[in-house]
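**Q** turn this into a model:
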Amino acid sequence: MTQPAQPAQSRPVRHGSPIDTDGPRVALYSEEFASDPHRVYREMRERYGSIVPVELAPGIAATLVVDYRTALRILHDPEHFPADSRVWQKDIAPDCPVLPLLEWRPIPTRNSGPLHERYRKAMVAGLDGVDLLALHTTVGQIAGPLINSFCEDGHADMVGQYAFPLAFAMINAMLGCPPEIGQRAAAGMAAMFDGVNAAEGGAMVAAAMSDLVSLKRADPSDDVVTRILQHPVGLDDEEMQQQILSVFGAGIEPLSNLIVNTLRLMLTDERFAAGVLGGSLSTRDALDEVLFVDPPLTNYGVTFPRQPVLIDDIWLPAHQPVVISFAACNSDPAINTGEYTDNRSHLAFSAGPHTCPARSVAYLIAQDAVDQLLDALPEIQLAVAGDELTWRPGPFNRSLESLPVAFPETPPLPVF
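**A** Down below sits the predicted model:
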């Protein structure tokens, strides 16, 4: 077994708090970070070790964990690292761009103990009821018309014309959500993830969720929302709205990013593109590599210690955000071998009690979405140089502004 990397001899052991650190913090919201986060992660590890002082937004201090084993220790210890942010948010301005994603809500990811168990039971029951075979059919029904909308043009943007509308439609289908309500929720979630007009985005999502809960109470069906509503834990309207919001938040943006990042890998990496065309590598292999290297949520798994905790010779202060860098931990030299095929040890879906319960659903949708596109347009290629692609800035997401592609003009697919 690979042994953990030893701290560099030139790096002194620090016993202070990363919140009170001297010198500038690493700004996770900057365009510079978004353009090359892997370089920044390497520099973080060389300078600070496993615990890094960062800013999530201007003036919003946090601690970023970039060591794989340290991340697992924290993610599996909700007693010392609970997810409840209520004490922290008392001192945060209402217009803080990251507040909508970090503030306390009655959902599994922002609670520990009995409340976490209550909310997670309902959420898992809602998602476990999804018929994966039927879901496979639904992906095809949604992907076909989307591909037909641009296949005769010979060019398209895979973000705006394919991945995002597909993820949007799939989450709506699973939830039994009408498109109009889903559209409002998706626009609000995009604002929350980007940290731009986040408060307005949060209000937009809340209103959409309220309308959806009212609709499903009046007209239940075989969908995720109805199953959560009917669960024996008996969630009230506010709790229901928040559960659905968390499905949208963990579904549309990250799922769209996963599809796009996988396509980018397959279209820009000659090693991988050759493998796919030659049949030696599968779309699932591409997905696994993306989940290691460019996971759709790069930094999350946020916790707020109840009291100061000593981790790796660093005191983490009480009630301040500790953020797990899934991307940096996945590339930790102590565990990363560069082999991604059939390797599921990444942290892209988090770990411990807050592991994403929709892992199988996400894999299926993303894989089918990519396969549908490549089957329909086998000669598809990137329309610009890979280094011309622009990444959206944001402390939590790994998402492209656009993914322009070109292909021979192709007749529409038959749609059944």
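
**Q** okay, CA-based contacts and neighbour counts for the rest of this
**A** OK.

**Q** name the single longest helix found in this protein.
**A** helix 237-268 (DSSP state H).

**Q** now do the contacts for the residue minimising distance to the centre of the chain.
**A** Geometric centre of the chain, nearest residue: Leu297, 3.0 Å, by C-alpha atoms, centre = their mean. Leu297 makes contact with Pro254, Phe326, Ala348, Phe396, Asn397, Arg398 under the criterion C-alpha atoms under 8 Å, 6 or more residues apart in numbering.

**Q** the same query, at a cut-off of 10 Å, please.
**A** 193, 250, 253-255, 257-258, 291, 325-327, 348-350, 395-399 (C-alpha atoms under 10 Å, 6 or more residues apart in numbering).

**Q** likewise for Val26?
**A** For Val26, the contacting residues are Phe33, Val40, Tyr41, Met44, Val52, Pro53, Val54, Glu55, Leu56, Ala61, Ala62, Leu64, by C-alpha under 10 Å, 6+ apart.

**Q** if we use 7 Å, what do you get?
**A** Pro53, Val54, Glu55 (C-alpha atoms under 7 Å, 6 or more residues apart in numbering).

**Q** need the next SSE after the longest helix of the chain, C-terminal direction.
**A** helix 270-278 (DSSP states H and E).

**Q** which other helices and strands contact the following helix or strand past that next one?
**A** Of the helices and strands lying after helix 270-278 in sequence (DSSP H and E), the nearest is helix 283-293. Helices and strands touching helix 283-293, by 3 or more C-alpha pairs under 7 Å, 6 or more residues apart in numbering; DSSP states H and E, are helix 237-268, helix 326-330.

**Q** just say which of the ones you listed is most tucked in.
**A** Compared across the helices and strands packed on helix 283-293, helix 326-330 shows the largest average neighbour count, a mean of 28 (mean count of other C-alpha atoms under 10 Å).

**Q** could you also give me the structure for this next sequence, so I can compare it with the first?
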Amino acid sequence: MPSLPTGPVRARLFDPEFAADPARTYARLREYGDVVPVELAPGVPATLIIGYTAALEVLRDPVTFPKDPRRWEKRVSRDCPVLPLMMYRPNCMYTDGNVHARLRQVVTDGLVSVDPNVLRDHVENSAEALIREFRSAGEADLLGQFARPLPLMVFSQALGCPPDLSERLAAHYKGIFDGVDAKRANAGLTRGVAELIALKRQNPEHDLASRILAHPAGLSDEEALHQVLLLMGAGAEPEQNLIANTLRLMLTSDQVAGDVWGGNLLIEDALDELLWTDPPIANFAFTYPERDVEFRGVLLPADQPVVISFAAANTDPSTASGNRVGNRAHLAWGGGPHACPAKRPAQLIATVAIERLLDSLPGMEPAVPAAELEWRTGPFHRALTALPVRFPPVFGGTGDAHRARSGR
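**A** Here you go, the predicted model:
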């Protein structure tokens, strides 16, 4: 039986080559099976699960594959670039059992309390405000000028977070995902959310952060801080990449673009096509076996991270089908007891944002060939550095000609 600590590293997920063409890496890794040794950062080994059914097994078995990373943390440097994203926090992502159930209930109840009609209005107003800034120019970077700031604006409103603070937090989240000065970014992130918690303790309002603090579970300030950190993290990096990457797909795939503009494909279905083929969080859902585990003929060492490759699992040849429209069995939202609780608001934000953009800027096209788009390095995300487009300049109000694309 092969043992991962002595086996060769099959891929370094922090290399620029991986960021440029992860599909090629996943295809090569399939030669070694569903369970492969990788490095998340220099000298940080992990096991990557790339098979669809194997990923489901791990996601659905929190006893064998628990989420608490504290034993692993003792083995890595404090300056490890992936530590801030993988380190223990008292939130529902890094806990199991009764603790997880209590913390997750707070998050779930908070999200359920967000009125989808109010959320839709927030998204539409934010999108239109951003579009007004560049629609007369005839060109824009849809990542920097639209996809990145929009989720921040929406989640800031939902959480009751002041705009200047939310901008600082977004910059810190980017630093953590990129692994660039991640230790400093993590410290800044923690300080910023602590400011928000203190503000809401003193002046509670009708917002998500205040409802988390007032929940019957009675969270401590530290627990509340880390639930808000989790929600803001989900609303920053993954959401901006979901919007930007779906727009890239619609702009560079003739079939997808034709189906959307022709009314044969709803924006929700375009989102799911992206989530199948190129999910914005490609490798995540860390677990840490407490003892050596034999899994699919491979010995997984105790306390070494086991990471789910949503991107590789979703493109596992065993999942291939001729038509995926309406098929939402992909793993981009995770699975098992730790499946993403923010799925519905995340989908709504992305759908409405893309709808408003397409309504407002007819004739939009890529400003550079698809092959020239650049991707940020990092083991976890699938993230563009920019998405430049051009379009006929628009002067005046936004239009509603294509609202039917989203089924409205």
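
**Q** where do the helices sit along the stretch 51-200 of the second structure?
**A** Secondary structure of the stretch 51-200 of the second structure (DSSP state H, counting those that start in this stretch): helices at 52-59, 70-73, 83-86, 97-112, 116-134, 149-159, 163-178, 182-202.

**Q** reformat these as a markdown table; add distance to Leu142 of the second structure and mean neighbour count.
**A** Formatted as a markdown table, these follow (distance: least, C-alpha to C-alpha, whole Å; neighbours: other C-alpha atoms under 10 Å):
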| stretch | distance to Leu142 of the second structure | mean neighbour count |
| --- | --- | --- |
| helix 52-59 | 32 | 20 |
| helix 70-73 | 37 | 16 |
| helix 83-86 | 26 | 20 |
| helix 97-112 | 27 | 17 |
| helix 116-134 | 10 | 18 |
| helix 149-159 | 10 | 23 |
| helix 163-178 | 17 | 19 |
| helix 182-202 | 25 | 18 |
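
**Q** identify whichever of the ones you listed lies nearest to Phe295 of the second structure.
**A** Phe295 of the second structure lies closest, by C-alpha to C-alpha, to one member of the helices of the stretch 51-200 of the second structure: helix 52-59, at 8.9 Å.

**Q** so the closest one aligns onto which residues of the first structure?
**A** Residues 68-75 of the first structure are matched to helix 52-59 of the second structure when aligned by TM-score structural alignment.

**Q** surely Arg104 of the second structure and Met93 touch.
**A** No - contact between Arg104 of the second structure and Met93 fails when scored by C-alpha atoms under 7 Å: they sit 8.3 Å apart.

**Q** quick revisit: and the residue nearest to the centre of the first structure? What does it align with in the second structure?
**A** Leu297 of the first structure maps onto Ile281 in the second structure, by TM-score structural alignment.

**Q** spit out the contact partners of Thr315 of the second structure.
**A** Taking C-alpha under 7 Å, 6+ apart as the test, what Thr315 of the second structure contacts is Trp276, Thr277.

**Q** how many other residues sit next to the equivalent of Asp79 of the second structure over in the first structure?
**A** Using TM-score structural alignment, the equivalent of Asp79 of the second structure in the first structure is Asp95. Neighbourhood size, Asp95 of the first structure [other C-alpha atoms under 10 Å]: 14.

**Q** skipping adjacent residues, who's closest to Asp95 of the first structure in space?
**A** Ala199 (6.1 Å; C-alpha to C-alpha, 6 or more residues apart in numbering).

**Q** for Pro321 of the first structure, see how far away the one you found is.
**A** 19 Å (C-alpha to C-alpha, to the nearest Å).

**Q** circling back to that earlier point, could you tell me where the longest helix of the first structure falls in the second structure?
**A** Helix 237-268 of the first structure maps onto residues 221-252 of the second structure, going by TM-score structural alignment.

**Q** start and end of the matching stretch, how far apart?
**A** Stretch 221-252 of the second structure: ends 46 Å apart by C-alpha to C-alpha.

**Q** how about the contacts made by the equivalent of Ala311 of the second structure over in the first structure?
**A** Taking TM-score structural alignment, Ala311 of the second structure has Ala327 as its aligned residue in the first structure. Listed by C-alpha under 7 Å, 6+ apart, the contact set of Ala327 of the first structure reads Phe292, Val293, Asp294, Pro295, Thr298.

**Q** pretty sure the last one sits against Val323.
**A** Just to be clear, that refers to Thr298 of the first structure. No - taking C-alpha under 7 Å as the definition, Thr298 of the first structure is not a contact partner of Val323, at 10.1 Å.
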